[in-house]
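1. Predicted model follows, preceded by the sequence.
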Amino acid sequence: MPEFPDNLPEKWKNKGYNVCRLGIDCYGISNLKILNISDRGIFSLKIKKEGDHFQLQATNENSLLELNAKSIFLCDPNAYTKDNK
C-alpha cells in the first residue's frame, strides 16, 4: 500500500511502522489472466460484485492480474518498518 493508514489498530500504534501489507484470498477462481507479474511494485486494485461472483483486477503500468472468484477475503494485515535508503 503506497500510503500508511491514518487509523491504526492499537497493536500498531507508536511502533514506528511505515509500511503495511495485506493478503487477498480468492476461492472458486475462473477466467484467470496474468501478464508480467513481478514481486515488486504498486498495483491499483479493483474488486467488483458481478451477479454471483466477484471480478478482481490488479494493474500497474507493466502488469495485469484479472480473475473471477466466488468469494474474496482480505487477510493477514501487518505492518513493519522499511528503511528508505
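-> Received, thanks. Numbering: from 1, shown residues only.

2. contacts and neighbour counts: CA atoms only from here.
-> Will do.

3. Does Leu45 touch Thr59 like I think?
-> Yes: counting by Cα atoms under 8 Å, Leu45 touches Thr59, with 6.7 Å between them.

4. neighbour count winner among those two?
-> Comparing Leu45 with Thr59 by other Cα atoms under 10 Å, the one with more neighbours is Thr59, at 17 against 12.

5. which residues touch the more buried one?
-> Phe43, Ser44, Leu45, Leu65 (Cα atoms under 8 Å, 6 or more residues apart in numbering).

6. Give me the ChimeraX select line for those, limited to the buried ones.
-> To isolate the buried ones among the contacts of Thr59 in ChimeraX, judged by 16 or more other Cα atoms under 10 Å, type:
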select :43,65
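
7. quick one: buried residues of stretch 22-32?
-> Buried-residue list, stretch 22-32, by 16+ other Cα under 10 Å: Cys26.

8. Between the two ends of it, how far is it?
-> 21 Å (Cα to Cα, to the nearest Å).

9. Run the chain-centre distance for it.
-> Offset of stretch 22-32 from its chain centre (Cα atoms, centre = their mean, to the nearest Å): 11 Å.

10. dropping in the other structure now:
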Amino acid sequence: MADELFGECFLDYKDMDDVQLAATLQRLPPGEYEKPTRSGKLEPLIFRKVAPVFTWLDLVEDPRGLRSIYGADNPPSLEKILLHEVVLKCDGPSVVLRFDLPEFPTSAPIKWRDRGFSVVQIGLTMIGVKDLSLTGWNHHGWASMELASRDDLVMLEVLWGSARVQVQADAAAVTSISAYAGDLSLK
C-alpha cells in the first residue's frame, strides 16, 4: 500500500475511509513525515520522510548526564578532543577512551563553577567489541572522534595525528563524567 521511493511514500487513498487511512498511516516506515496540502480526495497523498537529526549522543546508552550538562540540543563536539588513554579490557570485551571535551558547558553544575573547573573529561566505553584496529602512533596533540551506526553496531573512529583507532561494538556508553581546573592548550 505504501511504497517508499527516494525518501517519499506515495499513498493512494481514494478508496479508503478514515479508519482504513489511519490504520495504513500507522504502518508506514518509521520516521517523521511532512504532509503537503491536498486539494481533493482523488489525488494521491504524498508523505516526504524527514530525516531525524542525530548527534553522537543518540548513539550512546543513557546520555542524560551529558545532555543535562550541555543541554539537549547542544551536544559537545568530538572535534579537537584531548585523548588521554585507550584501555582494552577483556571483560565485555570493551574499549575505554578517556578524553577532554573541547568546550566547557555554559550551564555547568554550580559545584564545578564554584571550584573553578574549566575542562570536562569523559570516559566513553565501547561495549561488546566485535572488531578493533589501532594503526600508527601519537602521544601528543588534538584528536577527532566520530561515532556512527551501521548494521546494529556502533562504529567509533579516532584520528590522532598519524594514529587511527577504529572500534566496532554492540553499544557505546558514557561511563564517567568529571571536570577539573585546567586548560586545553597543548603544552
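-> That came through fine. If you're wondering where the values come from, they're calculated on a predicted model, not measured in any experiment.

11. coming back round to it: the contacts of Thr59 of structure 1 into CSV, with extra columns for secondary structure and distance to Phe4 of structure 1?
-> Conversion of the contacts of Thr59 of structure 1 to CSV gives the following (DSSP: H, G, I helix; E, B strand; the rest coil; distance: Cα to Cα, whole Å):
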residue, secondary structure, distance to Phe4 of structure 1
Phe43, coil, 15
Ser44, strand, 15
Leu45, strand, 16
Leu65, strand, 24
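
12. can you list the contacts of Thr59 of structure 1 in CSV and add distance to Gly51 of structure 1?
-> Putting the contacts of Thr59 of structure 1 into CSV (distance: Cα to Cα, whole Å) gives the following:
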residue, distance to Gly51 of structure 1
Phe43, 25
Ser44, 23
Leu45, 19
Leu65, 20
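
13. Can you report how many residues lie near the aligned residue in structure 2 for Glu10 of structure 1?
-> Using TM-score structural alignment to pair residues, one finds that Glu10 of structure 1 aligns to Ile110 in structure 2. Counted with other Cα under 10 Å, the neighbours of Ile110 of structure 2 add up to 9.

14. And Ile177 of structure 2, what's its match in structure 1?
-> Match for Ile177 of structure 2 (TM-score structural alignment): Pro77.

15. Give me the neighbour count for that match.
-> Other residues close to Pro77 of structure 1 by other Cα under 10 Å number 10.

16. Kindly report the same for Ala23 of structure 2.
-> 10.

17. That one belongs to a strand, doesn't it?
-> No: counting by DSSP: H, G, I helix; E, B strand; the rest coil, one finds Ala23 of structure 2 to be helix, located in no strand.

18. could you measure it against Val60 of structure 2, distance?
-> 33 Å.

19. Can you give me the neighbour number for Gln57 of structure 1?
-> Applying other Cα under 10 Å, I find that Gln57 of structure 1 has 17 neighbouring residues.

20. if you skip the residues just before and after it, what's nearest to the alignment partner in structure 2 of it?
-> Matched to structure 2 by TM-score structural alignment, Gln57 of structure 1 sits across from Glu157. Sequence neighbours aside, Gln166 is the residue nearest to Glu157 of structure 2 in space, at 4.5 Å (criterion: Cα to Cα, 6 or more residues apart in numbering).

21. which one in structure 1 is aligned with the one you found?
-> By TM-score structural alignment, Gln166 of structure 2 lines up with Glu66.
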